[in-house]
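1. how would this look folded up:
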Amino acid sequence: MREEARAARDAAQEAFYELDTAQREVELAVETVRAVGEGQAAQQALTEYRQISAQVNEVSAEYLAALDAYDLDAEGLDAATAARARQVLEQAHRRIDGERAELARYLGRVQPLLQQAEEQLVRVTPAVGRAKQSLLAATNALEAVQAAGLRADDLAALLAELAPELTRLNEGAARHGVAATLQRAEDVALRADAIRSSAEQRPAKAREIDQRVASLRTRIQALETRAGTVGPVLSELRRRFSSECWQDLQRVPDGTAEAVRAAQQKLAEAVRAREEQRWADATAAIGTVRSLLETADGSVAMVHDRLRQLNEVSADPQREVERSRFALRDAQRLAMAGRQAPDPRHAGPLDAAVVRLDRAVATLEASGRHPDYWRFLTELAGVRETAAQVVAMIRGSH
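-> Below you'll find the model as predicted:
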């Protein structure tokens, strides 16, 4: 009877070890499902496991109590006690086998959930790795900016805000859940990449502003040089042509000087903003300088162009007349193409342009020693513009 009881004890002990192994396997699966922990099915599986686990613990306690209740190695063990011990241990063995089978069935039921959870967990490690790599790249870029002598306090503050998020990523999905960890990793990576990109652009932006400042400083100097030629050109205009030809240009020298002073002042503001790393202010000031220079350059060019145009028309007024008549004839031919009579929408403006041209020629011829060549040029330019508008209207209707 003692040997039979010992055999029952050994068999129960082996079954208990197998139960413990099965429970460890199921617990690992449960922890994997719990890490994902999403959906009603997962919550039901976790609730069911708590019930099964309670039953396993109860059976384990009964088995351990049976071992403690009977000393099968005692010299005074009688046959009746050995028989009861065998019966109790065999009963514990059966209950252990039952719970082990229940664990196996439970593990089979949660396999779909386990597979789904494992697939999501597989995504966690690379996602967290990418987030950490992005943080490292942002840190290196920030250090490079600071080493270049540029301030980056704003970027350093943004990077410091990510430190708690890195701590949570290190704590893992088991604590914070797979979905939350994946979302956190993606968010950290995006924010760190933005910091890195901004940091990498700082030196390039500083170089770009420096180059633009140098270029504009050269343009200001060139404008000052060109502005010096305006006075002599205006003097020649006053000496050779009637006042109507140059009165509108009288303000160009003063306006150019004012533009140069304003451009120099704004360029100095851009330099200060760049030194203080107020990039938006520096860019805005540079844009103002460019606008001032373009306007002033246009004014200076207008004075030189006026003298050139007046020289050409005074030497040969007929050239401008023929140029304008050609534009009108070309528009008239197009207006009559395929028609017995022109469309009034086309004929009216063209007839008015012919009258305007003839009147401008007559006025010039009657003006004597000091003709208003500028008005003559303006009138003929208006004639050509009318012809071009009619041509565009005709071609647009086709």
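
2. make it CA atoms for all contacts and neighbour counts henceforth
-> Fine.

3. give the buried residues for the helix or strand hosting residue 117.
-> Using DSSP states H and E, residue 117 maps to helix 111-147. Buried residues in helix 111-147, counting neighbours by 16 or more other Cα atoms under 10 Å, are found at 113-114, 117-118, 120-121, 124-125, 127-128, 130-132, 134-135, 137-139, 141-142, 144-145.

4. show me what the longest helix belonging to the chain is packed up against.
-> In the chain, taking DSSP state H as the definition, the longest helix is helix 178-227. The helices and strands touching helix 178-227, judged by 3 or more Cα pairs under 8 Å, 6 or more residues apart in numbering; DSSP states H and E, are helix 2-36, helix 111-147, helix 153-161, helix 163-171, helix 252-275, helix 279-315.

5. wait, which of those helices is closest to residue 210?
-> With respect to residue 210, and counting by Cα to Cα, the nearest of the helices and strands packed on helix 178-227 is helix 252-275 at 8.1 Å.

6. how far off centre is the closest one?
-> Taking Cα atoms, centre = their mean, to the nearest Å, one finds helix 252-275 lying 33 Å from the centre of the chain it belongs to.

7. now do it: everything it contacts.
-> Here helix 252-275 makes contact (Cα atoms under 8 Å, 6 or more residues apart in numbering) with 206, 209, 213, 216-217, 220, 223-224, 227, 230-231, 279, 281-286, 288-290, 292-293, 296, 299-300, 303.

8. want to put them side by side, so please do this one too:
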Amino acid sequence: MTTARSWWRRGDDHRAGAQAAKEAAAEAFYELDTAQRDLTLSVETITAVDRSPAGRKAAADFQTLGHRVDEVSGRYIATVDEHDLDAVDLDLASATRARNAFTLAKDEILKVRADLDRFAQSLEPLQSRAATELARLAPAVAQAKQSLLAATQALDTVRAGGLRADGLAARLAALGPELTKLNQGAGAHGVQETIGRADEVRRAAEEIRAEADRLPQRAKEIDNRLVSLRTRVQAITTRAAQVEPTLSELRRGFSAACWQDLQRVPEQAAAAAAQAEQRLRETRTARDEQRWEDATAGLTAVRELLSETDAAVSAAGDRLRRLKEVSKDPQAEIDRTRFAVRDAQRLAMQGRTTPDPRHAGPLDAAVTRLDAAVAALTGRHPDYWAFLTETAAIRGTVEGVVADIRGERANQR
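-> Model (predicted):
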């Protein structure tokens, strides 16, 4: 009885050892399968977000690892099918072979599992970036849709106030296909592409909403500017009619050289005023038809036209005033110019015994030019306009020399 019991226990020990090896292999297989499933999700996340070479390489490397996992798993399953540890007649040799086979299968599984773990660690930077992108996805799409809704509501409000806003409505309608793609989701178009599309839709919708919000104020500003410019046109027309009497006074009191360039100002001013009137009518029509861009462009054109005309009309009166002043007292203009020259000469000599030729030359020439301009004031009707033009040019030259001197000294500090 004792001998039989010993042999039975020894057989049971071998069966238990094989069973333990089988259970260890099964646990390793289960953990490998779990690790592979988790890693599959990580790689799918990366490939959905990251279209870079690094992302493509991660997918390729994981596929290669997957083949190894399949091979090892296949051998493990074959081992399970091959060894029946529940057999009543399981002998020592069979139990030993089973234990060795399950141990080998477990070792292969653990080796592949270690490779999977290392691969998972190498993916952490890519996975972190992918997770960040995914975290941006839902808010980006939500913000885009909210912006579209806000733009739609802003347009409805504008239209309720009697403004058509056809251009803004067309721009909003053009975003419809983009909204459809957003609704189709990242699975159809990729995460990065969807985030980029959402950002573009949001920006476009926000611009439409902002322009819609400004539209009533823009219409009011255009109306105000139309009234203001019409008043300016009327004022220019009135002032243009006064240019001819000014020219008559210039002709009587001064030589032809002083007023010849102004001869066509009345004609030009009248033509410009008529042109401005026409542009205003066109602008009014554009505003009534709510062609806002055309209305704004028309206002700009009228303003520029009136500015040019105003300058030309003002030139005649300004010319007469300046000529009267200089004819009555040319010495004031002479003294003003001579003072500018002398002041520049004193500046050029500061800290020097002799002036720099680059500064002395233009200043000496300015003195000569001023003397010549004064000498030309002869006869019954001197060319006072030429005199004023020349003195202004002399002062301009002197100002340039002064600026050069001060700039050089500032650089030497």
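
9. what angle separates the longest helix of structure 1 from helix 2-36?
-> Relative orientation of helix 178-227 of structure 1 and helix 2-36, computed by axes from the mean of the first three to the mean of the last three Cα atoms, to 10 degrees: 30 degrees.

10. quick one: map residue 234 of structure 2 onto structure 1.
-> Per TM-score structural alignment, the equivalent position to residue 234 of structure 2 in structure 1 is residue 224.

11. so which of the helices and strands packed on helix 178-227 of structure 1 is nearest residue 103 of structure 1?
-> Of all these, helix 2-36 comes closest under Cα to Cα, at 6.9 Å.

12. what helices or strands is that closest one leaning on?
-> On a contact count with 3+ Cα pairs under 8 Å, 6+ apart, helix 2-36 of structure 1 meets helix 40-69, helix 79-109, helix 111-147, helix 173-176, helix 178-227.

13. what's the angle from that helix to helix 111-147?
-> Here helix 2-36 of structure 1 runs at an angle of 50 degrees relative to helix 111-147 (the same axes, to 10 degrees).

14. can you point out the buried residues in helix 2-36 of structure 1?
-> Neighbour counts using 16+ other Cα under 10 Å place 2, 5-6, 8-9, 12-13, 15-16, 19-20, 22-23, 26-27, 29-30, 32-36 of helix 2-36 of structure 1 among the buried residues.

15. residue contacts, residue 59 of structure 1?
-> Applying Cα under 8 Å, 6+ apart to residue 59 of structure 1 gives the contacts 92, 95, 96, 99.

16. please list which of the residues you listed are preserved in structure 2.
-> Retained in structure 2 by both residues aligned by TM-score structural alignment, their matches' Cα atoms under 8 Å are the following of the contacts of residue 59 of structure 1: residue 96.

17. possible to save the contacts of residue 59 of structure 1 as JSON lines with distance to residue 372 of structure 1 and neighbour count?
-> Shown next, in JSON lines, are the contacts of residue 59 of structure 1 (distance: Cα to Cα, whole Å; neighbours: other Cα atoms under 10 Å):
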{"residue": "92", "distance to residue 372 of structure 1": "125", "neighbour count": "27"}
{"residue": "95", "distance to residue 372 of structure 1": "121", "neighbour count": "22"}
{"residue": "96", "distance to residue 372 of structure 1": "119", "neighbour count": "27"}
{"residue": "99", "distance to residue 372 of structure 1": "115", "neighbour count": "22"}
